[in-house]
Every structure is written in C-alpha cells, then in structure tokens.
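Participant: missing the sequence, but the structure's below:
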C-alpha cells in the first residue's frame, strides 16, 4: 500500500488520467442506473402502494388492465381475505381556464371505494368524499403547479374534477394517478353507467395469505400475483432488460479499460520491477503492489463518480424520472471495483514473467 500510494502521488498526471476514466465510466453507470430505476418506479409506484398480493382481470385482457372490463357485481364471485374494486382509465386533463398545448397532462384515473385498503394515504388536503373530487399524485403539484381546489377539465368531455388532496408516489405507466369514486370513474370512461350491472370496473385487487387459496366462481376471471402483473405492464420488462444490459456492459468495459491502463503501466515499469527482483524483493510483494495500486485507483475513481451522481440528482428537475437506490449503488460500486481489480491480474502475470537480467539489460 505504501509503495502504491507514493507512486500515485509522484506521477499525479499519469494516474489522474486513469482516475478520470474510472470517474467518467462509474458516473455514467450510476446515472443510467438512477434513470432506469426512476423510470421503472414510475411504471409501478401506484401498484406498490396497494400492498396487495394479487389482482383479478378478465381472461380476454391478457393481463392488460386497460383491456379488462367486468361488472361490479363479480366482486361476490371472489373469495379472499380482502377485496377492493378498481376502475382504471387513462385520460388527458388541463387546468380549468388554460388552453395551451403545454397545459395538457396525461393522467390515469383510478376509481376506488375510499373505505377499501387501496385508498392511498393523503399527505396534503383530504380524501375525496363526493363524486368529481380527486386525490392526485404530488408530481402534479411539483411539476404542473396544480394545487388543492383547482378544477381540472377532461379532454373531449364536459366533465371537470376538483383536486381535494395529494398523495406521494402514485404513478402508473409513468402517468400521475388521480384517485376518485367509482361512479366518477365510470363517467370518465363510459360517460354513462349501466344500471343493469350496477356499473363496470377494470379489476379486483386482493389481499390474501396464500394466492393459491384464492377462489373464483367465474371462469372468465384470472388471478395474477402482483409480481406477475407488474412484469406484464406494457414496456416495463423490456425497459429493465435494456437498461440492465447497458449497465452490465459498461461495468465490463470499465474493467477492461482499467486493466489495459494497468497493463501498459506494468510493461513500462518492467525494468524497475526487474531491478526490484534482482534486489531480492519477492514477486508476490510486487504483484500485491500492482493489485493495491489498481484498488486505490478504482476506489478513488468510483467514489468520485458516486459523489458526483448524488450531487447531480440533487439539482435535477422534478420532471426527470431519476431515483437512487442504496442497494443498487452498493452493488454497482462493489462490481466496478471487483472487476477492475480482476483486470489487474493480467498485469500481475506480466510481473511474474519478468526476468531480472533481461529487464536490467
């Protein structure tokens, strides 16, 4: 460690370049991880808020809640510990009085019963108690300047709803969620209510100790675990795989780059290593010096990349779907350092093969 650190201090410019490369690669990996995690969470945060075990959709919907439609009375066909009804409808809203294109906002309406478990915790304002009142995701307040008491007009309709409260972390398919009554949801989606069926909904959300023990008396309904349902959200899995492959390749590239740098440095110092061997310094000691030097460079470069990512996240606007996850950051940090040190073993092989007499000549 002493020899490795002193050489770094002596050849500052040379090693600063290596640290700079490690910094840039690690910064890019951390930043892409934050974007990937933020986008994935924006697809599912409203689902996670349910803290549910399963969801019931129609068989023909192919696990797509947008295509699922069932009469409200099918709730009686499901046997579970706790059952909540859910109506889902995408829409476009704008604040009353605003007509510009920028004022239009893509949202998702969730029609629910306020006394059931999927009612979210209201962090500001109050729960809806009447039709055409909504509890909105807080991102609308932070990004779109929508406040409690504002009237929101729906696209292609004369319907307006009033914001009475806000809740945190409630997005579905990257769109902020507006929670409202079942009857309001039906007006939003169908404009009329089918009284013969007491209305229609999109899904049933269930809590049950065992998914296998959930019973359905309707063959047209399918029970999905929440994990399976989330993986079927359009674009969710493809997005995770894409970012995962990018991040994985970047980590491997970082290891290769640092390995190449250390190999070149080792070759350049072959005469010095030859003199050290001739003086009786064990090859094991020289090899450990190379490994420790690589470890120091990897730690410094990775740490500066991590700090820069955290600082960047602090200044990013709220509209950017960026979120850090402590566990992911720790795993990526360990992987980058581990792969970088692993790459340095190629340099150690070069050290082992150095002949003191040839190096001195």
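Facilitator: In hand now; what should we look at? Owing to the predicted nature of the structure, the values given are computational and were not obtained by experimental measurement.

Participant: hey, let's count contacts and neighbours off CA atoms from now on
Facilitator: Fine.

Participant: any chance you could map the strands in the stretch 201-350 of the chain?
Facilitator: Secondary structure of the stretch 201-350 of the chain (DSSP state E, counting those that start in this stretch): strands located at 203-207, 215-216, 221-225.

Participant: try the stretch 51-200 of the chain
Facilitator: Here the stretch 51-200 of the chain has its strands, by DSSP E, counting those that start in this stretch, at 54-58, 70-71, 78-79, 82-95, 105-111, 124-125, 133-137, 151-154, 160-167, 171-172, 175-180, 200-201.

Participant: Can I get those strands in TSV including mean neighbour count and distance to residue 241?
Facilitator: Output for the strands of the stretch 51-200 of the chain, formatted as TSV (neighbours: other Cα atoms under 10 Å; distance: least, Cα to Cα, whole Å):
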stretch	mean neighbour count	distance to residue 241
strand 54-58	25	24
strand 70-71	17	33
strand 78-79	17	35
strand 82-95	21	26
strand 105-111	22	25
strand 124-125	15	36
strand 133-137	27	27
strand 151-154	20	35
strand 160-167	22	30
strand 171-172	24	19
strand 175-180	27	21
strand 200-201	26	32
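
Participant: here comes the other one, which I'd like you to weigh against the first:
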C-alpha cells in the first residue's frame, strides 16, 4: 500500500489527468441519469400519481392510447358488471388557455368524476368534490407559470371558462403541467368545435379516454377485452401511451449505456500504458520476493483510489449541476439514483483494470537479474 501511494504521489500529474477523465465521465453519467429521470417525471408523473392499477382502452388504439382511445358509458357499464372491481372513467387531453391576468399556459386536462378515487387531493384551496362543473384544480407546475387559485382560465379557441379552485402537487403529462376538471367539462374541451360554444348535453358525446381500475379485475382481462373490444394495460405499461415517453427513455438509456462502455475502456487503456511503463519496477519487485498477489493488490489499489475518488467528485459535480439548473429544466437526481449510478460507474471503471492484470502477473524477475544480456 505504501508503494502504491508513493507511485501515486510521484506520478501525480498522470493520475490527476486520469482522475479528471473519470470525474467527467461520472459527472456526465450522473447528469444524463438526472435528465432521464426528470424527463420521465415530466412526461408521466401525473399518470404515476393516479391511484389505479390498470387502464382499459378501446381496442382500435394501439399506440398513444390516451389521445386515440375513446370509450362510452355502455362499455363502462359492461365492464363494471363483468370485472367486479372499482373503476371510473378518465379523460386525458392536452390543451391551452389564458387566465384573466394574461398568463398563457399549456395544460394536460385530466377529466375525472369529482367523487371518484381519481379526484386529486389539494394542498391549497378546494377540491372537485362539491365544486361546480366549471371548476379546475391545477398542479404546482401551472402555479410556476403564473396561474393562481381564484383565477379564471379560458380555453383557447373554445371560450370555455374555468375557475381555478385548488392547487395540488406537482405533476405533468407529456411535458405539460396537469390540471383536473370534472369529466363532463373535459368532454366539452375534448369534443367541442372551435367557436361553437357548445354547452348543451346533447351536443357533447358521453365518451372518455379510458377506464381506470383501482384494483385488478377478478376475472381474466384477456376474456373481458375480447368480449368488449378493449385493451387492458397495467399502469406501468400504460406509461408508454404518454407522448414521447418511450422514445425519450430509449434515447437517454442508450447514451448511458455507451458511457458505461466508455468508462472501462478509458480506465483500462490508461492502466495498460501505466503497467507497460512500470514493467522494470514490477520485475524488480518480483526479484526482491514480492508475490504476484501482492503486485495485483498494488495495482488494484491504485485503480480503486483513482476511480473511486474520481467517481465521488463526479457525483458532487452532477449534484451541483442539478442544483444549478433547479426547476428550469426537467432534471431530477434523487440520492438513491445518484448512488446507484455512481456505484455502476465505479464498478465498470474497475472492471477496465482487469485488462492490465495479466501484464502485472507476467512481470519476469529474470529481467532484473540480467537474463536478457
């Protein structure tokens, strides 16, 4: 150990350079992980917070189901009769509005039955339970954009006026802050033609995007789907129905995988060169009686110090970036995610040193005893 530390001190320029590379790789992996989590939260956090285990869509919607699927009350009644579980309609659509104070916002309107288990709890103001049909409960994301409890929000092109009565926790859908309205109001937003000012019940279809099941059905959902021409997805599988979620996950995860592949190659290349340069010293140590196991421990210790210290510094840098960007961009890096990511970086970095171990054990003591003369 003393010799390993002595070499680190003697060649500190080289090890600092290598450590800097590890810091940058670890920080980049952490930052990418933060953006992956943040983008995911910004896309599906509203779905993740819904107290549902499964969603039922129309069978003709094979992708982007929340936007393309439409079910009616007849299908809902049939499902309630056969599934024997608690369920409620859910409508989801993205729209745009302007408040009476001039704030223009995009919002993901979630249509729910005010008395159902999907009705959101509020952190400020009133909930939808006893509110009028033109009420809306907004997430904290809309509050950041200038919407306040008590404002009037007018849906663009439709002229539908909604009164903001409450504030709930931060949630988003498709990178748009979520807001919750009574299902009948959502149907007006979803099916009204621009400029029609439609309000009569006969003018609005009694349809919705999906049925949300609080607990799994007590019978086979495959049989129910075949019987009622529907498609049932688990809550986690339904995340893929959110716009852009699958593509973003594939892209960001691919970047992370390539960084995990780069780390061992960079670390391995450095220590391979370092081992070649130290061949005379390693041969001398073998000639003085050092065992192969001791030389291996010597090399692994040096690699561990460089990789672990570099990874820790990279974690600090990634966390600092998260604090710097704040809520300006979708970035989320919980401590557990950061710890798992950095442990993976350290593990693959140390794995790269395995490329150099054969040369360490192959050091020939005869080299220092004049065998080549």
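Facilitator: Received the coordinates, thanks. What you see is a predicted model; the values in this text were computed from it and never measured.

Participant: re earlier: out of the strands of the stretch 51-200 of structure 1, nearest to residue 4 of structure 1?
Facilitator: Among these, the nearest to residue 4 of structure 1 by Cα to Cα is strand 171-172 (49.9 Å).

Participant: average distance between the closest one and structure 2?
Facilitator: With mean Cα distance after the TM-score superposition for structure 1, strand 171-172 of structure 1 departs from structure 2 by a mean of 1.1 Å once superposed.

Participant: Need the contact partners of that strand.
Facilitator: By Cα atoms under 8 Å, 6 or more residues apart in numbering, the list of residues contacting strand 171-172 of structure 1 from outside reads 42, 43, 44, 45, 46, 47, 108, 137, 177.

Participant: One more pass at 6 Å, please.
Facilitator: The contact list for strand 171-172 of structure 1 (Cα atoms under 6 Å, 6 or more residues apart in numbering) reads 42, 43, 44, 45, 46, 177.

Participant: thinking again about what came up before, so which of the strands of the stretch 201-350 of structure 1 gets nearest residue 16 of structure 1?
Facilitator: Using Cα to Cα, these put strand 221-225 closest to residue 16 of structure 1, at 50.8 Å.

Participant: ok so, going back, which one of the contacts of strand 171-172 of structure 1 is nearest residue 208 of structure 1?
Facilitator: Distance to residue 208 of structure 1, by Cα to Cα, is smallest for residue 46 among the contacts of strand 171-172 of structure 1, at 19.1 Å.

Participant: Give me the aligned partner of residue 313 of structure 2 over in structure 1.
Facilitator: In structure 1, the residue matched to residue 313 of structure 2 (TM-score structural alignment) is residue 304.

Participant: roughly how far apart are the residue nearest to its match when sequence neighbours are not counted and residue 306 of structure 1?
Facilitator: Sequence neighbours aside, residue 23 is the residue nearest to residue 304 of structure 1 in space, at 6.1 Å (criterion: Cα to Cα, 6 or more residues apart in numbering). Distance, residue 23 of structure 1 to residue 306 of structure 1, using Cα to Cα, to the nearest Å: 8 Å.

Participant: Residue 238 of structure 1 too?
Facilitator: Residue 238 of structure 1 is 26 Å from residue 306 of structure 1, by Cα to Cα.

Participant: what's the answer for residue 52 of structure 1, then?
Facilitator: For residue 52 of structure 1, the distance to residue 306 of structure 1 (Cα to Cα) stands at 34 Å.

Participant: And the longest helix anywhere in structure 1, how far out from the chain middle?
Facilitator: In structure 1, taking DSSP state H as the definition, the longest helix is helix 12-50. Mean-position distance between helix 12-50 of structure 1 and its chain equals 11 Å (Cα atoms, centre = their mean, to the nearest Å).

Participant: Comparing residue 238 and residue 306 of structure 1, which shows the higher neighbour count?
Facilitator: Neighbours were counted for residue 238 of structure 1 and for residue 306 using other Cα atoms under 10 Å; residue 306 has more, 22 against 13.

Participant: With adjacent residues omitted, what lies nearest to that one?
Facilitator: Take residue 306 of structure 1 and drop its neighbours on the chain: the residue closest to it by Cα to Cα, 6+ apart is residue 27, 6.3 Å away.

Participant: Pull the number of nearby residues for that neighbour.
Facilitator: Quick note: residue 27 of structure 1 (other Cα under 10 Å) scores 23 neighbours.

Participant: Now check structure 2 for the residue matching it.
Facilitator: Mapped onto structure 2 by TM-score structural alignment, residue 27 of structure 1 lines up with residue 27.

Participant: ok now do its match, which residues does it touch?
Facilitator: When contacts are counted by Cα under 6 Å, 6+ apart, residue 27 of structure 2 is found next to 314, 315, 317, 318.

Participant: do residue 341 of structure 1 as well
Facilitator: Neighbours of residue 341 of structure 1 in contact, by Cα under 6 Å, 6+ apart: 294, 295.

Participant: ok, now residue 336 of structure 1?
Facilitator: Residue 336 of structure 1 sits next to residue 251 when contact means Cα under 6 Å, 6+ apart.
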